[in-house]
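In: requesting a structural model of the entry that follows:
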Amino acid sequence: MVKFPAAGRVKTRLARDIGRVAAAWWFRHQLRALLRRLEDPRWQIWLSVAPDTALDSSVWPAHLPRISQGQGDLGVRMRAAFEALPKGRACLIGGDIPTVQKHHIAASFAALGAKDAVFGPATDGGFWLVGFRRTRPLPPKLFQGVRFSTEHTLADSLASLGGQSHAVVAELADVDTAADLASARSR
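Out: Now for the predicted structure:
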């Protein structure tokens, strides 16, 4: 799940702390490093891009397939991404998780061998990864009523699973503020 790295339109909470241009620059370089680091023959990386007008941008690596995030809140857009991707196990992550490595992604896909869903909790109460095995329909109320960008995001999301089984993998930090950025740089 990625946004076009335009100043003032991406990483807006971080931009309040370090400025719009610096936040966009950080995100663009972070995303490039993340994509290089996570490419692996065990999975196919797809970019779920916002806004729709940025689908064909030269910012994105040409060899990676892209889908539109479409409209709606984050929950609506994530659900749409799961429905647009080819059948089988799928995981979504954001582009702002500097410490994610291939072994985190592999563990998430492995968890989907036994569970319907997998979440990678974030240190702020949200999540850095969500995945579904997709052998049965997604829960009807998936991501409805979720208080995104709060300490309740993960708990609300788990409550929206409607009884589907889930696993939890490693907790990682995303970068939303200057303090998060400083912490990431110290790791």
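In: switch to C-alpha atoms for all contacts and neighbour counts from now on
Out: Will do.
In: chain center to stretch 91-99, what's the gap?
Out: Taking Cα atoms, centre = their mean, to the nearest Å, the mean C-alpha location of stretch 91-99 is offset from the chain mean by 5 Å.
In: in that stretch, which residues are buried?
Out: Buried positions in stretch 91-99, judged by neighbour count with 16 or more other Cα atoms under 10 Å: 91-98.
In: tell me which two of those sit farthest apart.
Out: By the measure Cα to Cα, these have their two most distant members at 91 and 98, which lie 17.0 Å apart.
In: please enumerate the strands of the chain.
Out: Taking DSSP state E to define them, one finds strands in the chain at 2-3, 47-50, 66-68, 90-93, 117-121, 127-132, 166-168.
In: may I see the buried residues of stretch 91-99 organised as CSV, with distance to residue 118 added?
Out: Formatted as CSV, the entries for the buried residues of stretch 91-99 read as follows, by distance: Cα to Cα, whole Å:
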residue, distance to residue 118
91, 8
92, 10
93, 12
94, 15
95, 18
96, 19
97, 17
98, 20
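In: next, the structure of the following sequence, for comparison with the previous one:
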Amino acid sequence: MTSPTTTLLVIAKEPVPGRVKTRLTPPFTPADAARLAEAALADTLRTVRALPARRRVLVLEGRPGPWLPPGIDVVPQCAGGLDERLAAAFESCTGPTLLVGMDTPQITPALLAPVLGPAGWDACDAWFGPADDGGFWALGFAAPESAPPDLIRGVPMSAPETGAVQRGRLVRAGFTVRDLPPLRDVDSAADAEYVASAAPDGRFAATLRRLTPVGAR
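Out: The predicted structure follows:
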């Protein structure tokens, strides 16, 4: 059996009220939005722990809390926009590296198996997971240490064209790109309901079921 070769990165914010999932307020309170963010992060990290990896790293803005499971290294995010923070996260790695966010708690080991299987990086320079809102939920490089410095920097983040611009840069750089299935990010209350229905047994879904939107109280 071969040893795992891929580093898994999760980029996230500390789930602090008023700083995370602000587009969920309203209908949820800032405290409830933070609870949902914590649950989404916990589900994501649980999946990452179940995957074969050379190293598992949480690239965190803020401080770790009791929600952090064992077996996950923590490194701080750098300053700057999200494009700068993503680029810096990859620049700290060598060898195959896959990054996911905390906005898709419905990810499963089966979903990421094509990347992490024995043929995951054969004839492949990059992996790309598009998001339904036009962004992306996963990005991976076979050799991030050899990627051009401007491959991520300057990509407009949180915009309808984010994913298209990022994937276009990969192709123009001459990378062979393989795609993961599109997923829906948790940005709005409707997104939260959709994702919870897609992963009804997770902590995110359980947390959402316990919460009551402000207008319904």
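In: quick check: TM-score for this pair?
Out: With the length set by TM-score structural alignment, normalised by the length of structure 1, the two chains reach a TM-score of 0.88; 183 aligned residues with a Cα RMSD of 1.9 Å.
In: could you dump the strands of structure 1 to JSON lines with distance to residue 152 of structure 1?
Out: As requested, the strands of structure 1 are arranged in JSON lines below (distance: least, Cα to Cα, whole Å):
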{"stretch": "strand 2-3", "distance to residue 152 of structure 1": "22"}
{"stretch": "strand 47-50", "distance to residue 152 of structure 1": "24"}
{"stretch": "strand 66-68", "distance to residue 152 of structure 1": "27"}
{"stretch": "strand 90-93", "distance to residue 152 of structure 1": "18"}
{"stretch": "strand 117-121", "distance to residue 152 of structure 1": "11"}
{"stretch": "strand 127-132", "distance to residue 152 of structure 1": "10"}
{"stretch": "strand 166-168", "distance to residue 152 of structure 1": "16"}
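In: for residue 156 of structure 1, which of these is the nearest?
Out: Taking Cα to Cα, strand 127-132 is the member of the strands of structure 1 nearest to residue 156 of structure 1, at 10.9 Å.
In: what's the mean distance for that closest one versus structure 2?
Out: Its match in structure 2 and strand 127-132 of structure 1 itself, once the structures are fitted together, sit a mean 0.5 Å apart by mean Cα distance after the TM-score superposition for structure 1.
In: please state the offset of stretch 5-15 of structure 1 from the chain centre?
Out: The answer for stretch 5-15 of structure 1 is 16 Å, by Cα atoms, centre = their mean.
In: what span of structure 2 lines up against it?
Out: Structural correspondence for stretch 5-15 of structure 1: residues 15-25 of structure 2, per TM-score structural alignment.
In: buried residues, that stretch. List them.
Out: Here stretch 15-25 of structure 2 shows 15-17, 20-22, 24-25 as buried, counting by 16+ other Cα under 10 Å.
In: can you pull out the helices in structure 2?
Out: In structure 2, the segments counted as helices under DSSP state H are 30-49, 82-91, 109-116, 162-172, 189-198, 203-210.
In: which secondary structure elements does the longest one sit against?
Out: It stands for helix 30-49 of structure 2. strand 7-13, helix 203-210 (3 or more Cα pairs under 8 Å, 6 or more residues apart in numbering; DSSP states H and E).
In: now the longest one: which residue numbers in structure 1?
Out: Going back to what we said before, that points to helix 203-210 of structure 2. By TM-score structural alignment, helix 203-210 of structure 2 lines up with nothing in structure 1.
In: quick one: residues in contact with that helix.
Out: For helix 203-210 of structure 2, contacts defined as Cα atoms under 8 Å, 6 or more residues apart in numbering pick out 35-36, 39-40, 42-43, 105, 192-193, 195-197, 199-200.
In: likewise for the first one?
Out: By Cα under 8 Å, 6+ apart, the residues outside strand 7-13 of structure 2 that reach it are 20, 41, 45, 48, 53-62, 86, 89, 93, 95-102.
In: in PyMOL, how would I select just the buried ones from those residues?
Out: Filtering the contacts of strand 7-13 of structure 2 down to the buried ones (16+ other Cα under 10 Å) takes a single PyMOL command:
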select buried, resi 20+41+45+48+53+55+56+57+58+59+60+61+86+89+93+96+97+98+99+100+101+102
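In: ok, of the buried residues of stretch 91-99 of structure 1, which one's closest to residue 167 of structure 1?
Out: Within the buried residues of stretch 91-99 of structure 1, proximity to residue 167 of structure 1 (Cα to Cα) peaks at residue 91, which comes in at 12.7 Å.
In: identify the spatial nearest neighbour of that closest one, chain neighbours not counted.
Out: Nearest in space to residue 91 of structure 1, with sequence neighbours left out and distances taken as Cα to Cα, 6 or more residues apart in numbering, is residue 131 at 3.9 Å.
In: state the distance from the one you found to residue 18 of structure 1.
Out: Distance check for residue 131 of structure 1 against residue 18 of structure 1: by Cα to Cα, to the nearest Å, it reads 32 Å.
In: which one of these two is surrounded by more residues?
Out: Relative neighbour count places residue 131 above the other of residue 131 of structure 1 and residue 18, with 24 against 14, counting by other Cα atoms under 10 Å.
In: how about the residue mapped onto the more buried one from structure 2, what does it touch?
Out: Under the alignment (TM-score structural alignment), residue 131 of structure 1 pairs with residue 140 in structure 2. For residue 140 of structure 2, the contact set (Cα under 8 Å, 6+ apart) comprises 96-99, 126-128.
In: contacting residues around the most centrally placed residue in structure 2?
Out: In structure 2, the centroid-proximal residue (Cα atoms, centre = their mean) is residue 101; its distance is 1.3 Å. Listed by Cα under 8 Å, 6+ apart, the contact partners of residue 101 of structure 2 are 10-12, 137-138.
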